[in-house]
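Trainee: no sequence on this one, just coordinates:
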């Protein structure tokens, strides 16, 4: 009897370790030969801990499980009050197009044999028979763009590093997942770490890099532990084929999600933004040509190399090719990770897939792209989930996070929070970000308190323009997105004085 009990951070927080121990004890008490496999999460967090039992028809799910539900697993599973039926048939999973996350929740994350049995290493094996130029061309042809937020073509970045002449080149994975409501990086670290290792090894072959680093935030101790265990297995088995790889842990500064601040931190310095040029692709880590990709970008590489660029590019719309792991969070009924091709509408994601608000109240706003992403009102829910479509609405796809708010949210307070967040997280190197965010928070304090002065919102708009075009990096440059979108779409929370944006 094979029983799957997840060991991701969400399930552990809900007592999954105690649950696994209780299941093992109950099986022993009944004389049942049971093998408990600690898998990663399927990404349906409202059902965690989600226990699965392998049957001839497939894996049957039970959740959310508690200790009181354990005995029923061995009595009559079919009539168990937490029985969900075949997990793969659950609508939330059945509607997805899982490419990057195809193995998450299915395999034992620390079994290389399990990883290989589910298609792992096929991409690396193919890459070993190709030239570096051909690998870069394949990634370019796939249309893969950076999944960290900027959406820059991955193949172009790789080709730039490949052509650069230097004695040493590096691959750096940005796993500093700091956006509120995002957890895709963590899910890969916990559920399919070999996928990231394989992707980085392929990237190393493509550009001629012999050293790689994964930069992860300290707030992910469970993911760090699992990844390091997987890395040790990869090193012991010779999987990396001469490519040196190690994980470094950051101290939790949000600005270190910006690529140049990340490099400074990786070099042992204070995490502060570098002025560009030179770009990291030419002068990055320790002054050498460096590929810096988001974790999801690198974890997608094995699929592209195994199935071919055309297979990946067949998903999506326009210049947004492939799939995106949309992370549904906030006040939402069905929070979790939903991987789908670009082109689905924002309304479908929030209302149909996410099930609307958890509170049962009307949706008032959705923030897309993290704490510095724009707010979308229900009137904009027909917007396709696509880089260009979002940009046309002054929005950002970002790392794929969607945070939902119901009609009790005060949008002036949310705009004020964006300024406060920027002021708190600013590295302090540039004046627009360091000073502009502080002044912006002060002005919005007056607005929230109902004591605004004439011209305050015009001053906020002026500050936002200065921050957007004068900041050294996206921390200050993106802060105007939530502020201006809140003022534009919810003017009643700001005293009724709307500031129309050009694209609207």
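Mentor: Done, it's in. Being a predicted model, the structure only gives us computed values, none of them experimental. Residues are numbered from 1 along each chain as shown.
Trainee: Every contact and neighbour count from this point should use C-alpha atoms.
Mentor: Will do.
Trainee: can you map out the strands along the stretch 351-500 of the chain?
Mentor: Using DSSP state E, counting those that start in this stretch, the strands of the stretch 351-500 of the chain run over 363-368, 375-376, 401-406.
Trainee: The first one relative to strand 401-406, how many degrees between them?
Mentor: With axes from the mean of the first three to the mean of the last three CA atoms, to 10 degrees as the basis, strand 363-368 and strand 401-406 are set at 160 degrees to each other.
Trainee: then this one, side by side with the first:
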């Protein structure tokens, strides 16, 4: 399956982030086309194209926009509508939104203007990780260019549409990637998930109707509007149409971003990336970051779309393909991930706050070689107590690596305490040379 560079087609331009470069590559033509359409027609186009959210869940973007209530409230008041772009990318292994904003920030800005017009919003926010200062500066510069060129502000392109766009720097918390925690943070409160319902479409930012979309979802909108439904649906699969960014990292010869149609396989992507590093073989990998159940080399030919990955027992998530070869200790990797989730838990709900803490304690014991076979059962029990029972998806993300790693690598867990340590520890390699053969 060939690659489909759309968002990334001119990332190699020496000045890819400037307004001039963006205009040379059909920049803001989609905006002109969208403003000539009725807002509902823009929503219908995105819905009919089948664009799905690129932030993890894969919810249809156009459908999300259509949930925004139009017209006055029951008491006659008219609430403002808000558009919020979730650029708080912090899932371990995920690295697609930051390169996109660094290379082509105007693709996101144009997408924001079109989306805001569609949902009848006059105020939009891009919530970006504050630690990523180069991206923050690049976004702020692009927004300033857009204001100066008349793409933002009052009476955009003389079409009577007004929009202000604010780039907001978050203070750095993984939990703020959860949309309701992000909204709390944006309002100036501690970032913690909200109880739903009400959903953001009804009562989001400042208790007003709000759409929260991922960076890649919004940046894909201009291409959909400009090139049309049939063009977009000519790529990908029937239920998961279009193009997307796959992030390959880890033990791969050429890591990076690979823009391809949804439904490509890891085997095909590895061919483009030069394969697993020389002299080694694939051991396990994640299809969508550390919060998705891991796959092994038997899943190389799984179609990397929402249906294919789901049917195989995982989630496509953010398409963060972390590749681990045969030198990697799966217990150590899962411990590091679990330490991350325990550290980033907001502490609001008991299953996640307490469960992630105890997962770390047991995994540390197992990794040292001090555990017992009963500990594996304890891990599964705790994971079951977290999955589907925590306030937000962070708990599910913490439980997924536990259950999937034990499913595929139970023998490796057993080897740790049967032989008093990690079989992959170089200091013990002669002692355990044949353990994992």
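Mentor: Alright, I've got the coordinates. As the structure is a computational prediction, the values presented were derived from the model and not from experiment.
Trainee: ok so, going back, nearest to residue 467 of structure 1, out of the strands of the stretch 351-500 of structure 1?
Mentor: strand 375-376 (18.1 Å; CA to CA).
Trainee: most packed of the strands of the stretch 351-500 of structure 1?
Mentor: strand 375-376 (a mean of 30; mean count of other CA atoms under 10 Å).
Trainee: Over which residues of structure 2 does that strand lie when aligned?
Mentor: Using TM-score structural alignment, strand 375-376 of structure 1 lines up with residues 294-295 of structure 2.
Trainee: what about the matching stretch, distance to the chain center?
Mentor: 17 Å (CA atoms, centre = their mean, to the nearest Å).
Trainee: Can you tell me what sits against that stretch?
Mentor: 284-287, 314, 400-401, 404-405 (CA atoms under 8 Å, 6 or more residues apart in numbering).
Trainee: Leaving out chain neighbours, which residue sits closest to residue 11 of structure 2?
Mentor: Leaving aside its chain neighbours, residue 11 of structure 2 sits nearest to residue 103 (5.7 Å; criterion: CA to CA, 6 or more residues apart in numbering).
Trainee: And that neighbour? What does it align with in structure 1?
Mentor: Looks like residue 103 of structure 2 aligns to residue 191 there (TM-score structural alignment).
Trainee: For that match, give its distance to residue 166 of structure 1.
Mentor: Distance from residue 191 of structure 1 to residue 166 of structure 1, counting by CA to CA, to the nearest Å: 36 Å.
Trainee: neighbour count winner among those two?
Mentor: residue 191 (30 against 15; other CA atoms under 10 Å).
Trainee: who touches the alignment partner in structure 1 of residue 322 of structure 2 in this structure?
Mentor: Aligning on TM-score structural alignment places residue 322 of structure 2 opposite residue 403 in structure 1. Residues near residue 403 of structure 1 by CA under 8 Å, 6+ apart: 180-181, 328-331, 366-368, 370.
Trainee: Adding distance to residue 491 of structure 1, write those out as TSV.
Mentor: Formatted as TSV, the contacts of residue 403 of structure 1 follow (distance: CA to CA, whole Å):
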residue	distance to residue 491 of structure 1
180	24
181	25
328	26
329	25
330	22
331	22
366	16
367	16
368	19
370	22
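Trainee: My guess is the match of residue 103 of structure 2 contacts residue 102. True?
Mentor: No: the criterion here is CA atoms under 8 Å, and residue 191 of structure 1 misses it with residue 102 at 10.4 Å.
Trainee: Point to the residue nearest the middle of structure 1.
Mentor: residue 184 (3.5 Å; CA atoms, centre = their mean).
Trainee: which stretches of the stretch 201-350 of structure 1 form helices?
Mentor: 221-236, 259-266, 295-307, 309-313, 346-347 (DSSP state H, counting those that start in this stretch).
Trainee: CSV please, covering the ones you listed and showing mean neighbour count.
Mentor: As requested, these are exported to CSV (neighbours: other CA atoms under 10 Å):
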stretch, mean neighbour count
helix 221-236, 17
helix 259-266, 24
helix 295-307, 24
helix 309-313, 19
helix 346-347, 22
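Trainee: want to try CSV for those, with distance to residue 120 of structure 1 as columns?
Mentor: Compiled in CSV, the helices of the stretch 201-350 of structure 1 are given as follows (distance: least, CA to CA, whole Å):
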stretch, distance to residue 120 of structure 1
helix 221-236, 13
helix 259-266, 28
helix 295-307, 8
helix 309-313, 16
helix 346-347, 32
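Trainee: Of these, which is nearest residue 171 of structure 1?
Mentor: Here helix 295-307 is closest among the helices of the stretch 201-350 of structure 1 (CA to CA), at 10.0 Å.
Trainee: Measure the mean distance from the closest one to structure 2 post-superposition.
Mentor: Here the mean offset of helix 295-307 of structure 1 against structure 2 after fitting is 0.3 Å, by mean CA distance after the TM-score superposition for structure 1.
Trainee: now that helix: which residue numbers in structure 2?
Mentor: Mapping helix 295-307 of structure 1 onto structure 2 (TM-score structural alignment) gives residues 215-227.
Trainee: Can you list the neighbours in contact with that stretch?
Mentor: If you take CA under 8 Å, 6+ apart as the criterion, stretch 215-227 of structure 2 is touched by 6-7, 28-31, 33-34, 42, 45-46, 49, 51-55, 61, 85-87, 96-97, 100, 107-112, 114-115, 231-232.
Trainee: what do you get for stretch 408-421 of structure 1?
Mentor: Contacts for stretch 408-421 of structure 1 (CA under 8 Å, 6+ apart): 364, 371-372, 437-438, 440-441, 444-445, 447-448, 479, 482-484, 486-487, 490, 493-494.
Trainee: and what of stretch 449-461 of structure 1?
Mentor: By CA under 8 Å, 6+ apart, stretch 449-461 of structure 1 touches 440, 443-444, 446, 484, 497, 499.
Trainee: Now that stretch: buried residues?
Mentor: Within stretch 449-461 of structure 1, the residues that count as buried by 16 or more other CA atoms under 10 Å are 452, 457, 460-461.
Trainee: that older thread, mind telling me the two of the contacts of residue 403 of structure 1 farthest from one another?
Mentor: 331 and 370 (14.7 Å).
Trainee: what's the closest non-adjacent residue to the residue mapped onto residue 92 of structure 2 from structure 1?
Mentor: Matched by TM-score structural alignment, residue 92 of structure 2 corresponds to residue 180 in structure 1. Counting by CA to CA, 6+ apart, the nearest residue to residue 180 of structure 1 once its immediate chain neighbours are dropped is residue 370, at 5.5 Å.
Trainee: what does residue 122 of structure 1 give?
Mentor: residue 306 (5.3 Å).
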